[in-house]
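Undergrad: Show me how the following folds:
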Amino acid sequence: MRQRMVLGGDVNIQGRRDPAKAFAGLRQVFEPADVRFVNLEGALAAPSIDGVDIPHKPGWSHSDPRMVEALVTARIDGVSCANNVTYPAGAMLASLSALDAARIGHCGAGPDLDSAYRPLLIERDGTRFGFLAYTSIAFPYGHAAGPGTPGVATIRATTSYIPDPRVAEVPGRPPTVLTEAYPDQLARLVTDVAALRDRCDVLVVSCHWGVADQPPCHYQRQIGRAAVDAGADLIMGHGPHSIGGIETYAGRPICYSLGNLVFDWPRMTGRHLDGLLLDCAIEDRRLRTITVRATRRNPDNEVRLLDGSSEASVLAAVAAQSVA
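TA: Model (predicted):
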C-alpha cells in the first residue's frame, strides 16, 4: 500500500475575504495526499479589546477564527501550535477550540502540561501517523505550559558567548555563540518520542526553532539528533521564516527550516517569500522517500508551486546548506 504525507512550514492566515482560496496554488500537492500537516503560526482568536494582541510583539495581530476555513478547504489534517505567537493563554485556548470545532487535529499546546505535550495520532487505512510538536522560541514568562496552567510545549536552550581571542586588539570581532538545550526538556522529548514510537508507524517531530538566514545552532542539531536516536522518522523545522538545509543523520532527515508557506501577517509582505513542502511517500506503513517541493508567494501574496529554473534555484540553495 502506497500513501502520501505532505508537510509544510509556517502558516499564518489573516485578513482574507475568501480564506478558502489561501492554499489554492498548492492544490495539486495537497489534494492527492493522505495526511497534511503544517505549523499554524498565529492563534485563531478575536483581537484583544485594547488592540494589543501580544504585548511584547508590536504590530502582531491574531487571526479571525473564521480563517480556519482555509485549513478546512485545504483538508489540513493537523497543525503544530507550538510556537512563539500561540500566546497569550486566552487566545491559545480560543484557537484550540476553533480547531476542534473544525475537526482539525493539533499538538504542541494545551490547557495544561500533559495536554500540551500530548501527541497527535492520525490513522489512514491502517497506517498510524504520529506527530509531536515543540518550540524553542518562546516568551520567557507565562508561555510554557505548566502542571495546571495553559501554554505551549517548549524545549528551551541556553545561550552563552566566548569572546574572540583578538577582541582586545580588534574591537568588534564577533564572539562564538554557544547554545545547549535544557537537559530536562531534552530528556522529556526523548521520552515522548520513545513512548510514541510503539504507537505509530510514521513518527514526525515538529520543532519551532532557529535564527533567520543563519545555519542551524548547536542546540538544533542536538535536539534533532536526539529525536532521531529516540525513534523519530523525520524532523520538520520551522520558525526562522527563511528556508534551511537538510541533514541526514542515522539515515533520517532533519529538515531545519521549511520557511513560510501561506503567510499573511502584513509585516511579512515581500519578505521570506520562499518555502518548502515535504512530499513523503509511505509504503507498507514505512516512510520510504521524500520529495522536496519549492513554493513562493507572488506579488499578490498568494503561494504557488515553483517549477523549472525557479524551483532549481531554491533547491540548490537548500542543497548548499545541507549536510549529508
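
Undergrad: from here on, contacts and neighbour counts on C-alpha atoms
TA: OK.

Undergrad: any idea how far residue 309 is from residue 71?
TA: Using CA to CA, to the nearest Å, we find residue 71 at a distance of 30 Å from residue 309.

Undergrad: Those two: who's more crowded?
TA: More neighbours sit around residue 71 than around the other of residue 71 and residue 309, counting by other CA atoms under 10 Å; the figures are 26 against 9.

Undergrad: Assign the more buried one to helix, strand or coil.
TA: At residue 71 the chain is in helix, as set by DSSP: H, G, I helix; E, B strand; the rest coil.

Undergrad: wait, residue 8 sits on residue 255?
TA: No. Between residue 8 and residue 255 there is no contact under CA atoms under 8 Å: 11.0 Å.

Undergrad: just so I have it, where are all the helices in this protein?
TA: 27-30, 68-73, 89-101, 113-116, 183-197, 218-230, 308-321 (DSSP state H).

Undergrad: List the contacts of the second one.
TA: Think helix 68-73. For helix 68-73, the external contacting residues (CA atoms under 8 Å, 6 or more residues apart in numbering) are 13, 19, 20, 21, 22, 23, 44, 98, 99, 102, 104.

Undergrad: same thing but 6 Å
TA: Outside of helix 68-73, the residues that reach it under the criterion CA atoms under 6 Å, 6 or more residues apart in numbering are 19, 20, 22.

Undergrad: Highest neighbour count among these?
TA: Counting neighbours by other CA under 10 Å, residue 22 comes out on top of those with 24 neighbours.

Undergrad: Give me the distance between it and residue 269.
TA: For residue 22, the distance to residue 269 (CA to CA) stands at 15 Å.

Undergrad: before we move on, back to that, turn the helices of the chain into a markdown table, including distance to residue 259.
TA: Listed next are the helices of the chain as a markdown table, based on distance: least, CA to CA, whole Å:
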| stretch | distance to residue 259 |
| --- | --- |
| helix 27-30 | 17 |
| helix 68-73 | 18 |
| helix 89-101 | 22 |
| helix 113-116 | 24 |
| helix 183-197 | 23 |
| helix 218-230 | 16 |
| helix 308-321 | 11 |
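
Undergrad: and residue 242, which of the ones you listed is closest to it?
TA: In this view, these are compared for proximity to residue 242 by CA to CA, and helix 308-321 is the closest at 10.5 Å.

Undergrad: let's see this one next to it:
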Amino acid sequence: TPTPTPTPNPVTLLFVGDLMFDRNIRIAAQKSGNDFIFAPIATILKNQQLVVANLEGPITNFPSKSVGSAIGSPANYIFTFDPSLAETLKQHQISLVDLGNNHILNFGQAGLDQTLEFLKTAQVQYFGQIGPTQDFKSLPLAQIIELNQQKIAFISYNQFSTGQPETVIETEISTLKLQADWVIVLAHWDREYEPVALPATVKLAHRFIDAGADLVIGSHPHVIQNHEIYQGREIYYSLGNFVFDQYFEPAVKKGMMVSVKLYPQPKILDTTPMLIQLQTNGQTSLEK
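TA: Alright, predicted model coming up:
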C-alpha cells in the first residue's frame, strides 16, 4: 500500500496595518533604537512564519521633511524612513511588505529605487501597485511565497495609483489562482477615519473574491473598519494603524493584527484578529 502523504502543518501568517516610521516615530527610534518601537509585541511578531505589512512610505537616506514640520502642513505628510528600518523589519519577521499606497512615491522614483535596494539587502520581499509607469520587473504586482508546501500569492491593489483599472487586479487574481494554492489581496483604499467601508469599496472587495481571492485585507483609513464574510471568504476592510504617531482620537490609536492559519487538506483558512494600541512614546503594544 502507498504511504499516505503526511499533511503539512498549517502556515501561520500575520497581517498588520500601516507602518509609518517618520515624524515622532523616527525621533523615538533615534532616541531608543528601532527595536524599542516593536518591543511590546516583538515576541508575537518573531513567532510567525511571515508577517505582512503595508509600508507607508519609502526607505531612503534622504533627510526627513516631516520631522519638526507643522501638523497639517504639506511637509508633515511627506514620509521617508531610515535605512536601518529594513533590517529591523526582517528581524521581526516582517519579511514581506506591500508598497502599493499613496506615500511610497513621496520621494519620487529615486526614493522608490532606494527602497527596493534597502529591502533587497535586508532580504525583505516586496510587491505593490503604484501606477501605469510601473516597471513590474523591479516592483512586481504580486509575490508568490511557498511555506510548508503551500503556495500563497499576495497581490496589491492601490486605489491611489492612477490609470490602472481594477480589472488589472481581477485578471491577475485569476492568473495567480492557477499558480498558487491561496490568493490574498492587500488593498489600500477607502476614506480616512471612516469606521465603515464605502459601498464602492464593498463592491470592489466582492469583485476580487468573485475573481478568486481567498482573503481581502485593507489599509489606509487609519482606523479599524468592518469585517465581512462574502461567499464564505473573509474581508477585513481596514486594519487601521500598526506603527504611526496618530493620537488625536481613540479610533486612530487602535489597530488590528490578523493571524491567519492556512490548512492544505481540506483547504481551510482560519483568521483570528488581535487588537493593538499605539502608545504616545511611539511603541505598539497589545490592547490592554
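
Undergrad: that older thread, can you redo the contacts of helix 68-73 of structure 1 as a markdown table with distance to residue 318 of structure 1?
TA: Below are these laid out as a markdown table (distance: CA to CA, whole Å):
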| residue | distance to residue 318 of structure 1 |
| --- | --- |
| 19 | 30 |
| 20 | 30 |
| 22 | 25 |
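
Undergrad: residue contacts, residue 59 of structure 2?
TA: Contacts here follow CA under 6 Å, 6+ apart; on that basis residue 59 of structure 2 touches 80, 81, 82, 83, 115.

Undergrad: repeat for residue 234 of structure 1
TA: Residue 234 of structure 1 makes contact with 204, 253, according to CA under 6 Å, 6+ apart.

Undergrad: Which residue in structure 2 aligns with it?
TA: Matched by TM-score structural alignment, residue 234 of structure 1 corresponds to residue 215 in structure 2.

Undergrad: Identify the residue of structure 2 aligned to residue 131 of structure 1.
TA: The pairwise alignment with structure 2 assigns residue 131 of structure 1 to residue 154, based on TM-score structural alignment.

Undergrad: For residue 121 of structure 2, see how far away that match is.
TA: Here the distance between residue 154 of structure 2 and residue 121 of structure 2 works out to 21 Å (CA to CA).

Undergrad: So for those two, which residue has more residues nearby?
TA: A count of neighbours by other CA under 10 Å puts residue 154 above the other of residue 154 of structure 2 and residue 121, at 28 against 11.

Undergrad: now that one: how far from residue 73 of structure 2?
TA: 34 Å.

Undergrad: still on that earlier bit, nearest to residue 28 of structure 1, out of the contacts of helix 68-73 of structure 1: which one, please.
TA: For the contacts of helix 68-73 of structure 1, the minimum distance to residue 28 of structure 1 (CA to CA) is 13.7 Å, reached by residue 22.

Undergrad: Skip the chain neighbours and tell me the closest residue to the closest one.
TA: Once its chain neighbours are removed from consideration, residue 22 of structure 1 has its nearest residue in residue 70; the separation is 5.7 Å (CA to CA, 6 or more residues apart in numbering).

Undergrad: Could you count how many residues lie near the aligned partner of that neighbour in structure 2?
TA: Residue correspondence, TM-score structural alignment: residue 70 of structure 1 in this structure matches residue 88 in structure 2. Counted with other CA under 10 Å, the burial measure for residue 88 of structure 2 works out to 17 neighbours.

Undergrad: Residue 211 of structure 2 versus residue 88 of structure 2, what's the distance?
TA: As it turns out, when the distance is counted by CA to CA, residue 88 of structure 2 lies 35 Å from residue 211 of structure 2.

Undergrad: Residue 112 of structure 2 -> structure 1?
TA: By TM-score structural alignment, residue 112 of structure 2 lines up with residue 92.

Undergrad: surely that match meets residue 84?
TA: No. Contact status for residue 92 of structure 1 versus residue 84: not in contact, 11.0 Å apart, counting by CA atoms under 6 Å.

Undergrad: so who does residue 179 of structure 2 touch?
TA: With contact taken as CA under 6 Å, 6+ apart, residue 179 of structure 2 is in contact with no other residue.

Undergrad: mind checking how far the corresponding residue of structure 1 for it is from residue 300 of structure 1?
TA: The alignment partner of residue 179 of structure 2 in structure 1, by TM-score structural alignment, is residue 199. If you measure residue 199 of structure 1 against residue 300 of structure 1 using CA to CA, the figure is 43 Å.

Undergrad: mind checking how far the counterpart of residue 190 of structure 1 in structure 2 is from residue 213 of structure 2?
TA: The equivalent of residue 190 of structure 1 in structure 2 is residue 170 (alignment by TM-score structural alignment). The span separating residue 170 of structure 2 from residue 213 of structure 2 equals 9 Å under the rule CA to CA.

Undergrad: Please say which of the two ends up with more neighbours.
TA: For residue 170 of structure 2 versus residue 213, the count of surrounding residues by other CA under 10 Å is larger for residue 213: 25 against 20.

Undergrad: Could you report the neighbour count for the spatially closest residue to the more buried one that is not a sequence neighbour?
TA: In this structure, residue 213 of structure 2 finds its nearest non-sequential neighbour in residue 183, 5.0 Å apart by CA to CA, 6+ apart. A count of neighbours around residue 183 of structure 2, defined by other CA under 10 Å, yields 28.

Undergrad: Residue 183 of structure 2 against residue 212, yeah?
TA: No. Applying CA under 6 Å as the test, residue 183 of structure 2 and residue 212 come out as separate, 7.3 Å apart.

Undergrad: Which position in structure 2 pairs with residue 118 of structure 1?
TA: Structural correspondence for residue 118 of structure 1 with respect to structure 2 (TM-score structural alignment): residue 141.

Undergrad: what's the answer for residue 44 of structure 1, then?
TA: Pairing criterion TM-score structural alignment: the partner of residue 44 of structure 1 within structure 2 is identified as residue 59.

Undergrad: where's the match of residue 70 of structure 1 relative to residue 209 of structure 2, distance?
TA: Relative to residue 209 of structure 2, and taking CA to CA, residue 88 of structure 2 is found at 33 Å.

Undergrad: got it, and residue 196 of structure 2?
TA: Counting by CA to CA, the gap from residue 196 of structure 2 to residue 209 of structure 2 is 19 Å.
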